[in-house]
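>>> Fold the stuff below for me.
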Amino acid sequence: MSEVRITAAADRVEVVLDRPDVRNAISRAMVDELHAVCAELETDPRILILAGSTAAFASGADIAELRERRAADALAGINARIFDRIARLPMPVIAAIDGWTLGGGAELAYAADIRIAGEGLRIGNPETGLGIIAAAGAMWRLPEIVGRSLATELLLTGRILDAAEALAAGLVSRVVPSAELIATAHELADRIGRNDPLATRMTKSVLAAPREEHPGVDEEAQAVLFESPEKRRRMTEFLQRRSRP
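Here you go, the predicted structure:
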């Protein structure tokens, strides 16, 4: 049985984690399904919206599976590889997170370009309490998002943030009523979708570039876009609208 629900449209794909009996815990089967989604979006780039099927986004990795994993499984980076693949998708990834978003679930959210939260969000990394570390991206993505000081506290203590704390820390960009979360994610996708797809892809790529590659990487991307027929079309339409009485 599928552990995710997929709704595809011309400009976006919505993926809902769907293991409600275990608060959408991330299993190996779910990872495999997410790899299949990524393969499609690498070939046919579209916006990706990630959400949970219940009051939880994802309560973490499946502990029953995690307990049995050994050193070779850690070195295989089962969750880390899929989260990195999601982060590298050509078009933006929006995580609509609510309820329990813990451990691997939080790390999946950290891999998104935009995170929006429902009012019931509870997010954090309690891995050390289970005898492991947050090794699927939190160690380096979380400091980039909230700063090293707060990230260090959260990762060492396992403290869970509520929606207001996550917003104050910059971990999410906005908090909305839970009932409006998915609609808000699609509104963001609508705004992104109205922009030039090539400019959007290049914006994401340049944002992800290391600091030492700027401003060269910015200039190279702009050089490509300056030659784009879509840039000329959009700017011509803008000038025509402005010139109308």
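>>> all contacts plus neighbour counts: C-alpha atoms, from now on.
Noted.
>>> the strands in the protein, which residues?
4-8, 12-17, 47-52, 93-97, 100-102, 114-118, 122-124, 161-162, 174-176 (DSSP state E).
>>> Of all these, which one is nearest residue 197?
strand 47-52 (9.8 Å; C-alpha to C-alpha).
>>> For that closest one, which helices and strands make contact with it?
With contacts defined as 3 or more C-alpha pairs under 8 Å, 6 or more residues apart in numbering; DSSP states H and E, strand 47-52 has these neighbours: strand 12-17, strand 93-97, helix 181-193.
>>> Could you also give me the structure for this second sequence? I'd like to compare it with the first:
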Amino acid sequence: MSAVLVEQPTPEIALVRLNRPEARNALDQETRGQLAEHFDRLGRSGEVRCIVLTGGERCFAAGADLRALAEAGAIEILLRQTHRLWQTIASCPKPIIAAVNGYAWGGGCELAMHADIIVAGEGASFCQPEVKVGIMPGAGGTQRLTRAVGKFQAMKMVLTGLPVSAAEALAMGLASEVVADAAVQARALELARHIAALPPLAIAQIKEVLLAGQDASLETALMLERKAFQLLFASSDQKEGMRAFLDKRPAVFHGH
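The predicted structure is shown next:
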């Protein structure tokens, strides 16, 4: 059975599901590789407009597979080039919605932070426990986390290795919204359908500029925003959207 399953509830929406329930969706090298392959393909698809990433109803992902790491040496870890697999997800141009039930711990928390929107169930928990086994986060758990929640909340999580609840994650900015556990996937798909009905060029420019601007000066980030704003006036979707608004009718966007 594949470690990662992909379904398309509609042609515009892809549902990527981790499928290692016996290991609480632990992220071994094969699973990371399959994730990278799927996100690369979906990112290049002309049809897919939004991706939902889930681990299922009980567990998002409970971290790295320690059995494959316990006796590894530094050069072995370096040569795995795991960061290249993570980068494929990070550079995916399509909006990604993480639907998080249960544990999002270690690499699972880092995987969720690769998404653009996080929908968490009330029973979900987020954690960077690497310090408890003598290492530290290695896939964004110190950097993406700090950018998401700020220095003091991030330091508390990575220095103690203690989990935070879904409610705490929402309050600190680590989740977009919290819903009942049974409603997580349905809510993520509802958001995906909403996004998929919007103009794809505008969605892609918004994601690209927002992420690029985070680490730029305000002046540079505003320039990126301004150029992308201007560029969208060359699109048919801009003409359709504004005409539809003025005509008081639903807009139909084609992505050009």
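>>> hmm, back to that, just put the helices and strands packed on strand 47-52 of the first structure in TSV and tack on distance to residue 154 of the first structure and mean neighbour count.
Shown next, in TSV, are these (distance: least, C-alpha to C-alpha, whole Å; neighbours: other C-alpha atoms under 10 Å):
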stretch	distance to residue 154 of the first structure	mean neighbour count
strand 12-17	25	21
strand 93-97	18	27
helix 181-193	25	17
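>>> Can you report how many residues lie near the corresponding residue of the first structure for residue 234 of the second structure?
For residue 234 of the second structure, the aligned position in the first structure is residue 227, judged by TM-score structural alignment. When neighbours are defined as other C-alpha atoms under 10 Å, residue 227 of the first structure has 10 of them.
>>> Kindly report the same for the one 4 residues further on.
Counted with other C-alpha under 10 Å, the burial measure for residue 231 of the first structure works out to 14 neighbours.
>>> List the contacts of it.
Contacts of residue 231 of the first structure were listed using C-alpha atoms under 8 Å, 6 or more residues apart in numbering, and they are 196, 225.
>>> I'd like a version of the strands of the first structure in a markdown table, one that adds distance to residue 79 of the first structure as further columns.
Formatted as a markdown table, those follow (distance: least, C-alpha to C-alpha, whole Å):
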| stretch | distance to residue 79 of the first structure |
| --- | --- |
| strand 4-8 | 16 |
| strand 12-17 | 14 |
| strand 47-52 | 16 |
| strand 93-97 | 16 |
| strand 100-102 | 14 |
| strand 114-118 | 19 |
| strand 122-124 | 16 |
| strand 161-162 | 22 |
| strand 174-176 | 26 |
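>>> returning to what we had before: take the helices and strands packed on strand 47-52 of the first structure and lay them out in CSV including distance to residue 135 of the first structure.
Formatted as CSV, these follow (distance: least, C-alpha to C-alpha, whole Å):
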stretch, distance to residue 135 of the first structure
strand 12-17, 21
strand 93-97, 20
helix 181-193, 28
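>>> Figure out which of the ones you listed is closest to residue 87 of the first structure.
Comparing those by C-alpha to C-alpha, strand 93-97 comes nearest, at 7.4 Å.
>>> how about the closest one, aligned to which bit of the second structure?
Strand 93-97 of the first structure lines up with residues 96-100 of the second structure when matched by TM-score structural alignment.
>>> If we ignore the residues flanking it in sequence, what's nearest the residue nearest in space to the middle of the first structure?
Geometric centre of the first structure, nearest residue: residue 112, 1.5 Å, by C-alpha atoms, centre = their mean. Nearest non-adjacent residue to residue 112 of the first structure, counting by C-alpha to C-alpha, 6 or more residues apart in numbering: residue 93, 5.0 Å away.
>>> OK, contacts around that neighbour?
47-50, 86-87, 112-114.
>>> try residue 199 of the first structure
By C-alpha under 8 Å, 6+ apart, residue 199 of the first structure lies in contact with residue 225.
>>> what about the corresponding residue of the second structure for it, distance to residue 171 of the second structure?
Under the alignment (TM-score structural alignment), residue 199 of the first structure pairs with residue 202 of the second structure. Distance from residue 202 of the second structure to residue 171 of the second structure, counting by C-alpha to C-alpha, to the nearest Å: 29 Å.
>>> Show me what residue 218 of the first structure aligns to in the second structure.
In the second structure, the residue paired with residue 218 of the first structure is residue 225, using TM-score structural alignment.
>>> centre of the chain versus the match of strand 93-97 of the first structure, how much separation?
Centroid separation for stretch 96-100 of the second structure versus its chain: 6 Å, with C-alpha atoms, centre = their mean, to the nearest Å.
>>> do the same with stretch 227-245 of the first structure
Remark: stretch 227-245 of the first structure is offset 33 Å from the chain centroid, using C-alpha atoms, centre = their mean.
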